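1. show me the folded form of this:
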Amino acid sequence: MDGGTQLGLDALDPAFAPRPLLRVTPARLATWSDCPRRYRLTYVDRPAPPRSGARAGSTLGAVVHLALRAFYDLPPARRTPDAAAGLVDRNWNSEGFRDGEQAAEFRLRAREWVAEYVAGAGADATPIALERWVSVSTSRIVIRGRTDRIDERGREAVVVDYKTGRRPGADDARRSQALALYALGARSTLRRPCTRVELHHVPTGDVVAAVHDEESLREHLDRAEDGAQGAADAANALAGGGDPDLAFPARPAARCGFCDVRRHCPEGRATAPEREPWASLEP
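-> As a prediction, this is how the structure comes out:
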């Protein structure tokens, strides 16, 4: 057998085939980092186990995001604070609140938040993308995620992420893996320079920003590759008959009180009492 024929056989051998790219989202990577067991119960087990119901904090955040997405889709002449408040009403959802009185209270708060935000921190926004899916790939992974907003600042694209819960700290934008991956995705998808990322806290109008360089973006990307590989290895171990609790160990913490799969996790239930669906609204 000559060398050329042998090379052809090697190319057909699965051992020589390229490994398929791992496909992930920033949300999956964050779940894996926080708690591998929650990752399994959310993304791996099929059929997926039942989850707890809606939580008011998540509902409130979704309403604000929908209202702002619709607001910046309006022609600039129609982008008024009153229009923003009206879009909260149009997208309102009362799931997870304690009762009608609490829901009404936070509906009014959300109207005020978005009206003040679009008149303040968001007044000069020049969006080039709203709720846009962006992606970036390496030799190991494909990362795909949906940004809240991408603004145009000169030639550069700026990633904007809305927050309605805890006020972000000074370093949160720089530490956020999701924002760094969105920046890389925006650069790849929109073909524009993108190094600046911003967290916009809608209730207060605070903006926390970071400007990445190639080194910091590479660090986030390396960590994403490692996380994606770790999750894939655990899934392969489980598929091969491995112990699910060893492949996907619990990582108990105070957040277990809010976890939507806690009923399937004895360690989580032992670590923190279950919080009411509206508990995250407390100061």
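2. going by C-alpha atoms from here, please, whenever you check contacts or count neighbours.
-> Fine.
3. who's in contact with whichever strand in the chain runs longest?
-> Counting residues, the longest strand found in the chain (DSSP state E) is strand 156-163. Outside strand 156-163, the residues that touch it by CA atoms under 8 Å, 6 or more residues apart in numbering are 61, 65, 147-152, 179, 182-183, 186-187, 192-202.
4. buried among those residues? Need that as a selection in ChimeraX.
-> Burial among those is assessed by 16 or more other CA atoms under 10 Å; the matching ChimeraX selection reads:
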select :61,65,147,148,149,150,151,152,179,182,183,186,187,192,194,195,196,197,198,199,200,201,202
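5. one more, please, to line up against the first structure:
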Amino acid sequence: MAGAQLEMPGMPQRLFPATPSKLATFADCPRRYRYAYVDRPTPPKGPPWAHNTVGSAVHAALRSWWELPRDRRTAVAARQLLYGVWSATGFRDGGQAERWRARAAGWLTDYVAELDPDDEPVGTERQVAATTQRLALSGRVDRIDQRGDELVVVDYKTGRVPSTDDEARGSPALAVYVLGVQRTLRRPCRRVELHHLPSGTVAAFEHTERSLANHVRRAEDVAADIAVATTALEDGVPPDEAFPAVPGRQCGWCDFRPSCPAGQAATPAREPWSFLAADDDEAAT
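-> From the prediction side, this is the model:
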């Protein structure tokens, strides 16, 4: 049968390679998963988003800051690193981009002022991996800290809404990172933290074996659904039927909106800068 997995007796089951983003994409909308991971060539995407530009620049600056020699890890250096990677991509105009560069630089100044430059992370932008009965999981961790005898997963956030402890607890990505750190570095790791730079707050959760097992179960369920859809496609089921769209408000900012009639009909398109919090210039108009 087309799509069936060919296995020799006694051979281990082939694992499904999965990242948090890959699983989340299918869970949100199988059609978007197909566009991103199945269709080749990949369908055209819409315009880039300003909030992603902000997040990428801040993440890059923090990674480079930790790579500096100890005596150069200063607030001034953090700002310079941000300026070096800044882009105006996705913003309404140059003025908005400049205001957000200044705002992001302020976040970095405040954040690094609270860091101990001597407290070397175990890893920054570290790739980690773990396996379950069905999955080969992998992901990239923003930062891994040493706290006493255990390691801590740190994830930077730059969105408009402060992170919560419930978000830390329920994040499939953070759970994957914990498993990956445990398996890759062979050291205890349970705590995850969301560092929200705009508000200067930290949301946290201490994982248990049970909470991690629950995340693994849900991830394996999603992977099983992906396998069913993929097999259906290989067996001749029409692509839009094998990977149905899930129309909703999220279609307004889907990267593949230009290629998805269902998404276009569901809701108007969002402007590329619409997820930014209103800045002082906009609030005055």
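6. what range in structure 2 matches the longest strand of structure 1?
-> The alignment of strand 156-163 of structure 1 onto structure 2 (TM-score structural alignment) covers residues 150-157.
7. check how far the matching stretch sits from its aligned residues in structure 1, on average.
-> Following the fit onto structure 1, the mean deviation recorded for stretch 150-157 of structure 2 is 0.6 Å by mean CA distance after the TM-score superposition for structure 1.
8. sorry, back to before: which of the contacts of strand 156-163 of structure 1 fall within strands?
-> 149-152, 196-201.
9. show me where structure 2 has helices.
-> Counting by DSSP state H, structure 2 has helices at residues 20-28, 30-33, 50-67, 75-85, 94-113, 165-170, 172-185, 209-234, 239-242, 261-266, 280-283.
10. could you list the buried residues of the last one?
-> Put plainly, it is helix 280-283 of structure 2. Under 16+ other CA under 10 Å, helix 280-283 of structure 2 has no buried positions.
11. Pro261 of structure 2 maps to what in structure 1?
-> In structure 1, Pro261 of structure 2 lands on Pro266 (TM-score structural alignment).
12. can you check Tyr177 of structure 2 too?
-> In structure 1, Tyr177 of structure 2 lands on Tyr182 (TM-score structural alignment).
13. my read: that match touches Ile143, true?
-> No - counting by CA atoms under 8 Å, Tyr182 of structure 1 does not reach Ile143; the two are 9.0 Å apart.
14. which neighbours do those two share?
-> The contact sets of Tyr182 of structure 1 and Ile143 overlap at Ser135 (CA under 8 Å, 6+ apart).
15. thinking again about what came up before, residue contacts, the match of Tyr177 of structure 2?
-> Counted by CA under 8 Å, 6+ apart, Tyr182 of structure 1 has contacts 134-135, 145-147, 159.
16. most neighbours, which of these?
-> Using other CA atoms under 10 Å as the neighbour criterion, Val159 leads the contacts of Tyr182 of structure 1 with 27 neighbours.
17. on that earlier part again, same list (the ones in strands among the contacts of strand 156-163 of structure 1) but as TSV, adding distance to Ala115 of structure 1.
-> Output for these, formatted as TSV (distance: CA to CA, whole Å):
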residue	distance to Ala115 of structure 1
Arg149	17
Ile150	20
Asp151	19
Glu152	22
Arg196	25
Val197	23
Glu198	20
Leu199	18
His200	14
His201	13
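18. list just the nearest of the residues you listed to Arg69 of structure 1.
-> The closest of those to Arg69 of structure 1 turns out to be Arg149 (CA to CA; 8.0 Å).
19. my guess is the closest one meets Glu131, correct?
-> Yes - using CA under 8 Å, Arg149 of structure 1 makes contact with Glu131 at a distance of 6.0 Å.
20. now the common contact residues for those two.
-> In contact with both Arg149 of structure 1 and Glu131: Arg69, using CA under 8 Å, 6+ apart.
21. nearest residue to Tyr33 of structure 2 other than its sequence neighbours?
-> Nearest non-adjacent residue to Tyr33 of structure 2, counting by CA to CA, 6 or more residues apart in numbering: Phe26, 5.0 Å away.
22. tally of neighbours for the one you found?
-> Phe26 of structure 2 has 20 nearby residues by other CA under 10 Å.
23. ok, the corresponding residue of structure 1 for it - contacts?
-> Mapped onto structure 1 by TM-score structural alignment, Phe26 of structure 2 lines up with Trp32. Shown in contact with Trp32 of structure 1 (CA under 8 Å, 6+ apart): 38-39, 227, 231.
24. mind putting the residues you listed in CSV, distance to Leu21 of structure 1 included?
-> What follows is the contacts of Trp32 of structure 1, written out as CSV (distance: CA to CA, whole Å):
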residue, distance to Leu21 of structure 1
Arg38, 23
Tyr39, 19
Gly227, 14
Ala231, 13
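25. thinking again about what came up before, and of the contacts of Tyr182 of structure 1, the nearest to Gly8 of structure 1?
-> Gly8 of structure 1 has its nearest neighbour among the contacts of Tyr182 of structure 1 in Ser135, at 34.0 Å by CA to CA.
26. which residue in structure 2 lines up with the closest one?
-> Per TM-score structural alignment, the equivalent position to Ser135 of structure 1 in structure 2 is Ala129.
27. how far away is that match from Phe205 of structure 2?
-> 21 Å (CA to CA, to the nearest Å).
28. Arg144 of structure 1 -> structure 2?
-> With TM-score structural alignment as the criterion, Arg144 of structure 1 matches Ser138.
29. whoops, I mixed them up, Glu215 of structure 1
-> Looks like Glu215 of structure 1 aligns to Arg210 there (TM-score structural alignment).
30. neighbours around its match, how many?
-> 9.
31. against Leu41 of structure 1, how distant is the residue nearest to Val208 of structure 1 when sequence neighbours are not counted?
-> Nearest residue to Val208 of structure 1 in three dimensions, chain neighbours excluded: Leu199, at 5.1 Å (CA to CA, 6+ apart). Distance, Leu199 of structure 1 to Leu41 of structure 1, by CA to CA: 29 Å.
32. residue in structure 1 paired with Gln80 of structure 2?
-> Under TM-score structural alignment, Gln80 of structure 2 pairs with Gly86 in structure 1.
33. now do the contacts for that match.
-> By CA under 8 Å, 6+ apart, the neighbours of Gly86 of structure 1 are Arg111.
34. can you rerun that using 10 Å?
-> 67, 71, 80, 92, 111, 114-115 (CA atoms under 10 Å, 6 or more residues apart in numbering).
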